[in-house]
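A.B. asks: All I have is the shape, not the residue letters:
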């Protein structure tokens, strides 16, 4: 089979004119608009050698959009961090500042824990 053709699953031939093949290609998740995001901001110290980080969870969308949000937060706070697997980690205790930035950008966000 050619490399540019999608891998078809299960059906070799169909006489139905309305039939569409299912492929192995993953569907890309769409990013919810900021007004529909339910973000949670919390302080986390577990498994980090006693260091405090601000953890933002609950992001639904593409990895590129998560990276963009993480870069915005890291730039505004002036610290390092990472963004992967639907969560953003900001080094240090910046819960109030991160919450203010998220609300200003139009996200639904709330602080949980302490």
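C.D. replies: Everything's here; your move. None of these values were measured; they are calculated from a predicted model. Numbering: from 1, shown residues only.
A.B. asks: CA atoms for contacts and neighbours, from now on please.
C.D. replies: OK.
A.B. asks: Please enumerate the helices of the protein.
C.D. replies: Remark: helices assigned in the chain by DSSP state H are 63-77, 95-104.
A.B. asks: okay, pairing it with this:
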């Protein structure tokens, strides 16, 4: 066999592999980056969610890594947003403003 990825279906014939699925992006309509606090589904632990960054997946991951190092905490990139495991939203705001982003604190 020369093509090990070849797949057939009796229903519709040859099934093609999907090409280049783009990762979801979190884009705000007004160009403002928002930092909100969320505790749902985390057993009361608060995380700060950074949304509205119009960056590709690689740039989001590198920005997330930088924010985690500066805050001394964990985090992840999920669905085009950055989740940082800290309640210090003011520190995140100052770090993003230093990178020339317009930042607002959203929520309570």
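C.D. replies: Looks like it came in fine. What you are looking at is a predicted structure, and each value in this text was computed from that prediction instead of being measured.
A.B. asks: Any idea what the TM-score is?
C.D. replies: The TM-score (TM-score structural alignment, normalised by the length of structure 2) is 0.70; 87 aligned residues with a CA RMSD of 2.3 Å.
A.B. asks: Tell me the spacing between the residue mapped onto residue 46 of structure 1 from structure 2 and residue 48 of structure 2.
C.D. replies: Applying TM-score structural alignment, one finds that residue 46 of structure 1 aligns to residue 40 in structure 2. According to CA to CA, to the nearest Å, residue 40 of structure 2 and residue 48 of structure 2 sit 12 Å apart.
A.B. asks: neighbour-wise, which of these two wins?
C.D. replies: Neighbours per residue (other CA atoms under 10 Å) separate residue 40 of structure 2 from residue 48, with residue 48 holding more: 22 against 10.
A.B. asks: residue contacts, residue 56 of structure 1?
C.D. replies: Contacts for residue 56 of structure 1 (CA atoms under 8 Å, 6 or more residues apart in numbering) come out as 39-42, 87-89.
A.B. asks: Need the residue closest to the centroid of structure 2.
C.D. replies: Nearest to the geometric centre of structure 2 sits residue 81, at 2.7 Å (CA atoms, centre = their mean).
A.B. asks: How much space separates it from residue 19 of structure 2?
C.D. replies: If you go by CA to CA, the gap between residue 81 of structure 2 and residue 19 of structure 2 works out to 23 Å.
A.B. asks: how about the strands of structure 2, start to end?
C.D. replies: With DSSP state E as the criterion, structure 2 has strands at 8-9, 13-14, 33-38, 47-51, 75-78, 81-84, 103-106.
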